[in-house]
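Undergrad: predicted model follows, preceded by the sequence.
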Amino acid sequence: MAGQTAGLIPVPFLALSEQMMNPLKELGKYGQAPWLDNLGRGLVRSGELAKLVNEEGIKGVTSNPAIFEKSMGHSDEYNEEIRSLLDAGVVEIGEVFNNLAFTDIRSACDVLKTVYDETKGGDGFVSMECNPYLANDTEATLTEARHLWKTIDRKNVMIKVPATDAGIPAIRTLLSEGINVNVTLLFATEYYRKVAEAYIAGLEGLPKDYDLSTVSSVASFFISRIDSKIDGALDKLIANGGDKAKLEALKGKVAIANAKLAYRDYEKIFSGPRWEKLAKRGARPQRLLWASTGTKNKAYPDTLYVDTLVGDNTVNTMPPATVAAERDHGKPTANAIKEDLKGAEKILRDLAAAGINLDEITDTLLVEGVDLFAVAADQLYGAIAGKCDELTGKKLRMTWSLGVDKEAVDGWVKTWTKKGYIRSLWAQDKTIWTNSDEDKWLGWLDAPTTAKANLAQLEAFSAKVKAEGWTDVVLLGMGGSSLGAEVLREVLAKNGTPKFHILDSTSPDEVGTLNAKLDPAKTLFIVASKSGSTLEPNLFKDFFYDRVVSTVGKDKAGSHFVAITDPGSSLEKDAKAEGFAAIFEGKKNIGGRYSVLSNFGLVPAAAMGIDLKAFVHNALAAEAACGPLSPPPTNPGAQLGIALGTLARAGKNKLTIFASKSLESFGAWAEQLIAESTGKHGKGIIPVDGEPAGSAASYGQDRTFVVLKLKGEEARDALVTALKPLGHPVIEIEVDEPMQLARLYYVFEIATAVAGAALQINPFDQPDVEAAKVKARALMEAGGAKDTDKPVFQGGGVSVYADAANAKTLAGAKSLEDVLKAHFKRVGRNDYVALVAFIERNAEHAAELDAMRAALRDATGAAVCLGFGPRFLHSTGQAYKGGPATGVFLQVTAAPVHDVAVPGRGYSFGAVVAAQAAGDLGVLVERGRRAVRVHLDNVDQGLATLRGAIEAAVK
């Protein structure tokens, strides 16, 4: 409820006359400290906590993720501070939580400081829980606990550490450093004894002159959870014919009996020579704290776990309802915990005789307790993530229509949440994929944070580009080094100055078209290559460097070039030798297709004059939203990745991307990211970008649709509406403004990594990309690709080539139409078609090829992809060769209109692109793919002829 504090004790209860007997305060007379198991901003600021302390005898406070989740996620108490944190650039969910929680913990500690002082450090504590995800990691727990202790900086704070096998050594170490510890999740007396031993050993580890009275600890022994578990087991025995009277008599008794025996252990442990030696130095016994004391069974008295557990030097931490109940009608008696110990022993013997093993129950409860704390943390961090989105008002809005696949996707979301796989991803745990080298390729996870640190350098470069008055800037790259920048240009800098161009094709016509637009004397060239040895960027650099030298001279040529490359690469060495204007480093642990939020995207963005601060701010928001503490139900990257991976496993692996006008270019970047990452080992998602719209009935049942929209724009809305009733999974993602492109980049990177885990492949390698490169190099070394085989058809300026296996299918064809009819007749259910064109990429050629796509899709129901070579080789080419063997390929080559020589190489761009096409086709054939090549003598006329033949063939 907005504006109200969740879980507060009703005011009328607090206002009762102090003159009336107060059973809650009576506890103090019997040596037991009542603590409140609740904490929130309103509880402190309203003065209610102070009333509880000053008037009702509350002597401590415990907190946990479930308590914070209620107050932080479901009230407006924290809105103002969250807004301030977000405005200050604090966006990571864990950091937001810590800022909020630390304020509350410190404030509560300050309220309880009077108790702490009055008891000379014996009470007045406030507990703050270690991150529950760390419960089984000793070193991580130590690091977290030390951080909490130092940062909260209050003597009366206690750090909660669970009594797991990993937690107990951490407890001992922390106490030996003088850190107060609340040991939580104790169920078994065996573990309690280990905890008490850790406490004593910790104190013994402090220096001889250390004032031990300044170190305090409680051992939180859980109560009601034991009875709930035992009662359930007893009910099963009764249902199976057990002695009802005897079994019923054990209900609601076991937890109390267990606690009594733990207290007996307490009295033994904290006596004798070893303890007396520490007591002389001021040491206080580690008090037993009864936790989980609200009754879960309504048949039991609501004060059952208070009145029966009164004991000297103990604590009972109660939820607000139990505090109110005890205050109203509690009946505490002195040393109730010590009454009838033989009866307690008998209860446990009877339990064992009934066939219920208490040790097994308590072991299970410990495991479940850790899991429940993690679930509570998931809900807490998810609530904070939701609150951050609510307050910023700008987020990715994702709408899901998954049809029959919803249950499967929801199931995997639950699995990922329960197993903490998002945290594993951020911990760089390669076992969530294939346990190979995935951990070496995760530098992109914190790329936005790195970008923020490098903003000054990037902004200085941006200012320099503008000041030097370049008319044009050209990015020379390939794949991940160019596609992200292309989207940046189209979405955020389409009409920018200087004009920004991208060259990522060895087509001599494309090289020549760009060359004709440029004045080398006024152009800045950005050469982007991670390895520095990628063929295409090196050829582009050779060509334009030669032009610049011819125009301005060798001494000045280097000032026209900038390099983006990994440290130590051959490109870095050349750039230094040739005096490049700047060299920007890549990170070796970021693969090319995940590099858009690193220098490979940000340097081009700077050259375009994009507002880098706003862009990086959006990237940071996405990093936070997809971070380790944002569970799948609120993590947009995890949600999208789980859905894509689950749907692909269900056979809906043709990921069809629709986009509104402003975001149309994003699909090509997403296409290469997803295809190259997931398409391998016979598995994969086949992205379909830019396919012309069809009727809803023209799409096969192997499709998943992702719709990207800028607010206020249309993205095939009528078609999307029509697809949903047909059962097609549709995921709609809307952004408020173009600058949120940065968020889309990051969300899709996380999603791709998650989908890779769902498919059990390595999403960071590209095992089949190199195969085509090897063949192309071999052909170039042998003098270039040559058509030595006789075409299976030739006529009208079009020749068709096929290997022996594919040629059999085409046997008897008398015309181009016959050839194409025979080839595409092979398209079956759940297959896809790929048109791969090694020609100049321009609007006219794309229009002709898109018309072919539409005709093929409408006739076959198959998804039809389009890739221009060689750029698709670094993109969908991996999936075509390594992914599912469901593709039917038509390669299109053409004689260049004007060939262009590569300076100093002894060959032309035409020879390079021909070798690349031949290498690509050769690998497809080796992999048993259904592939043929169509060669056009004249590209423009040939495309028109090919289009007509396809349309006729599939009628």
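TA: Sure, I can see it.
Undergrad: CA atoms for contacts and neighbours, from now on please.
TA: Fine.
Undergrad: can you confirm P628 is in a helix?
TA: No - per DSSP: H, G, I helix; E, B strand; the rest coil, P628 lies outside any helix segment and is coil.
Undergrad: number of nearby residues for it?
TA: Using other C-alpha atoms under 10 Å, P628 has 22 neighbouring residues.
Undergrad: residue contacts, it?
TA: P628 makes contact with I422, R423, S424, L425, W426, according to C-alpha atoms under 8 Å, 6 or more residues apart in numbering.
Undergrad: not counting sequence-adjacent ones, nearest residue to the last one?
TA: Here the nearest residue to W426 in space, its sequence neighbours aside, is P628; by C-alpha to C-alpha, 6 or more residues apart in numbering that works out to 5.7 Å.
Undergrad: report the separation between the one you found and T417.
TA: Computed as C-alpha to C-alpha, to the nearest Å, the P628 to T417 distance reads 11 Å.
Undergrad: also V939?
TA: Counting by C-alpha to C-alpha, the gap from V939 to T417 is 53 Å.
Undergrad: all strands for the stretch 501-650 of the chain, in order.
TA: Along the stretch 501-650 of the chain, counting by DSSP state E, counting those that start in this stretch, strands occupy 523-528, 561-565, 582-585.
Undergrad: in JSON lines, list those strands along with mean neighbour count and distance to A771.
TA: Shown next, in JSON lines, are the strands of the stretch 501-650 of the chain (neighbours: other C-alpha atoms under 10 Å; distance: least, C-alpha to C-alpha, whole Å):
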{"stretch": "strand 523-528", "mean neighbour count": "26", "distance to A771": "22"}
{"stretch": "strand 561-565", "mean neighbour count": "26", "distance to A771": "23"}
{"stretch": "strand 582-585", "mean neighbour count": "18", "distance to A771": "28"}
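Undergrad: next one for the comparison:
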Amino acid sequence: MGDLLAAPAEAAAGLAVYGARAVDASAPASTRRALVDAGVPGRLAAQDPTLWGPEAAAGAAVGLGWVYAHRRGRELLPQLAELTAELADLDHVVLAGMGGSSLAPEVIARTTGRPLTVLDTTDPGQVRAALADRLERTVVVVASKSGSTVETDSHRRAYWQAFLDAGMTEAEAGRHFVVVTDPGSPLEAVAAELGAISVLADPEVGGRYAALTAFGLVPCALAGVAVADLLDQADEFAASLDRTEDNPGLALGAALAAAATAGRDKVALVADGTGVEGLGDWVEQLLAESTGKDGLGLLPVVVESPDSPGVTGTEVLTVSYGGALAAGDVPTPGTATPDVAVNGPLGAQFLAWEYATAIAATVLGVDPFDQPNVAEAKEHTTAILAEGPPASAPSSVEGAIEVYPASGVAADLAGALRHLLDGMDDGGYLAVTAYLDRHADVAAAGLRPLLARASGRPVTFGWGPRYLHSTGQYHKGGPQLGSFLQVTGTVDVDLPVPGRPYTFGELQAAQAAGDRRALTGRRRPLLRLHLTDRSAGLAQLLDAVGSLRA
């Protein structure tokens, strides 16, 4: 790491990118030079919607507001100050949102050390735990651009019923909600019916680029974050966006694109331990949803630490991220040196990664603002809720694990796992998707490093349905090289979704089944393992995976 940091960096406004020029120089021709010759930095700073081709121009014309969203975010500061004062007695902030609506606030809260409960699941156990936590002191931020996100609508319904069941009047319950949505969305009308406060978001910023809009600012301000500092950091960094030199966003975007075009299309994201917490999860959804389409894309792989399996590889570009950093500051003896290091304040990080992603998309030739395959799993979920779950029977039951392999695959657990790993395509990857409680069943995340070690291939991990709003677009629209391990679990105590003919458990099961239908429809290898006892099943599964050998 020290050698990387000792090399010249590209820096602006306290954010530095190390190693990017070396990645660009390793390509047959300089991607950065081609971008500069085409005037891309200045055109992107000027919000030119033609950068991604004529078919993308219309969407880009109304999707480039993120470039200067931090400046419009300042207009919200007086309203946020009033809001936090008015709701000062409600000190437990719950954010009900999916994808970009929840991932950026979670990073901000973790990095600044402020408490924020993020509810982006349909697991009934996780929802019930949130409802039981300090209900009388809870303010629920319901965040959805479209206003029709099924998970967020279900959370809103559950909290409304919980407030009424606790003895609140409808007027009192309405005070416990703050709605963030686009102007004219169905959720704006719902907010008026509830008597809830509405904060309208910028309609010219897509969800995954909305970190410095109302979606990121409202919940964090209520949680006590000094959000003006984030806007200041982004504003200072924005002065670099049109430069051909001293432009860290350009350096990062050119490195991502140069690596991808040279066959290094997996991006390992690793925190360097210098004060930016959880940024990899936000970058994951930004890169995957923005580039993973038309059979192309960058696959982000969030890894646990610099020495975790899967950090390096011939197809992998390793990028570390953190806050303040100087040469030699990170003691990482015996760990792999990243190819690129990105260090600086969080507000600048958000803008730098958004800019770099848009830059990389110009080289890849994809529209960074659409998500053409996201609706597919939703449509399958809706159909399954209407028609009932598909009938199926396990090929075998071992302890607390039911095994559901593809037809013709070994029926036992070890054989099915081995078949999945051995059957990965050249250039392929494994995605683990866990439709479980990401707090109570957190041990499931340990599957990623174990499978990366056993397979020697890039392995991603995502919580369902959270991942559907993140890497789900890449898995379905990007290069069709993925293999999938889906883990589901028995629901011991279910929870109704008020006003709907299904429970949270039924919704979660339908989402998992819809996801399977979308993936198998693409003829992708998929193994489902169902835990009849979650705790015992996870322990058993971790042991089984740990015994596999590469």
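TA: Nice, I can see it. The model shown is predicted, which means the values in this text are computed figures rather than measured ones.
Undergrad: give me the TM-score for this pair.
TA: Remark: TM-score between the superposed chains equals 0.92 [TM-score structural alignment, normalised by the length of structure 2]; 534 aligned residues with a C-alpha RMSD of 2.2 Å.
Undergrad: of the contacts of P628 of structure 1 - the most surrounded one?
TA: I422 (25 neighbours).
Undergrad: give the aligned equivalent of that residue in structure 2.
TA: Aligning on TM-score structural alignment places I422 of structure 1 opposite P41 in structure 2.
Undergrad: how close does that match sit to F237 of structure 2?
TA: Distance from P41 of structure 2 to F237 of structure 2, counting by C-alpha to C-alpha: 14 Å.
Undergrad: now distance to T886 of structure 1 too, for the strands of the stretch 501-650 of structure 1, in JSON lines please.
TA: Formatted as JSON lines, these follow (distance: least, C-alpha to C-alpha, whole Å):
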{"stretch": "strand 523-528", "distance to T886 of structure 1": "34"}
{"stretch": "strand 561-565", "distance to T886 of structure 1": "36"}
{"stretch": "strand 582-585", "distance to T886 of structure 1": "39"}
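Undergrad: for A145 of structure 1, find the nearest of these.
TA: With C-alpha to C-alpha as the measure, strand 582-585 is the member of those nearest A145 of structure 1 (36.6 Å).
Undergrad: ok, and what's touching the closest one?
TA: If you take C-alpha under 8 Å, 6+ apart as the criterion, strand 582-585 of structure 1 is touched by F561, V562, A563, I564, T565, D566, P567, E572, A575, N599, V603.
Undergrad: return the member of these nearest to E48 of structure 1.
TA: In terms of C-alpha to C-alpha, no member of those lies closer to E48 of structure 1 than N599, at 52.6 Å.
Undergrad: which bit of structure 2 covers stretch 908-928 of structure 1?
TA: Using TM-score structural alignment, stretch 908-928 of structure 1 lines up with residues 503-523 of structure 2.
Undergrad: number of nearby residues for G828 of structure 1?
TA: For G828 of structure 1, the neighbour count with other C-alpha under 10 Å is 14.
Undergrad: my bad, should have said S407 of structure 2
TA: 8.
Undergrad: does it sit in a helix, a strand or a coil?
TA: In three-state terms, and counting by three-state DSSP, S407 of structure 2 is coil.
Undergrad: now check structure 1 for the residue matching it.
TA: Under the alignment (TM-score structural alignment), S407 of structure 2 maps onto A807.
Undergrad: just give the nearest non-adjacent residue to the aligned partner of Y18 of structure 2 in structure 1, would you?
TA: Applying TM-score structural alignment, one finds that Y18 of structure 2 aligns to T399 in structure 1. Distances taken as C-alpha to C-alpha, 6+ apart put E732 closest to T399 of structure 1, at 5.0 Å, once the chain neighbours are dropped.
Undergrad: mind checking the SS state of that neighbour?
TA: Following three-state DSSP, E732 of structure 1 is assigned to strand.
Undergrad: quick one: contacts for it?
TA: By C-alpha under 8 Å, 6+ apart, the contact list for E732 of structure 1 reads R397, M398, T399, W400, V706, V707, L708, K709.
Undergrad: are any of those residues buried, and which?
TA: Taking 16 or more other C-alpha atoms under 10 Å as the criterion, what is buried in those is V706, V707, L708, K709.
Undergrad: now distance to A911 of structure 1 too, for the residues you listed, in a markdown table please.
TA: Output for the buried ones among the contacts of E732 of structure 1, formatted as a markdown table (distance: C-alpha to C-alpha, whole Å):
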| residue | distance to A911 of structure 1 |
| --- | --- |
| V706 | 38 |
| V707 | 39 |
| L708 | 39 |
| K709 | 41 |
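Undergrad: out of these, name the ones that lie in strands.
TA: Assigned to strands by DSSP state E, the following of the buried ones among the contacts of E732 of structure 1 qualify: V706, V707, L708, K709.
Undergrad: what about the strands in the stretch 101-250 of structure 1?
TA: Along the stretch 101-250 of structure 1, counting by DSSP E, counting those that start in this stretch, strands occupy 125-129, 157-162, 181-186, 217-222.
Undergrad: mean neighbour count added to those, as TSV?
TA: Shown next, in TSV, are the strands of the stretch 101-250 of structure 1 (neighbours: other C-alpha atoms under 10 Å):
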stretch	mean neighbour count
strand 125-129	27
strand 157-162	28
strand 181-186	27
strand 217-222	26
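Undergrad: and E197 of structure 1, which of the ones you listed is closest to it?
TA: With C-alpha to C-alpha as the criterion, E197 of structure 1 lies closest to strand 217-222 of the strands of the stretch 101-250 of structure 1, at 11.4 Å.
Undergrad: state the span of structure 2 onto which the closest one is aligned.
TA: So strand 217-222 of structure 1 is aligned with nothing, judged by TM-score structural alignment.
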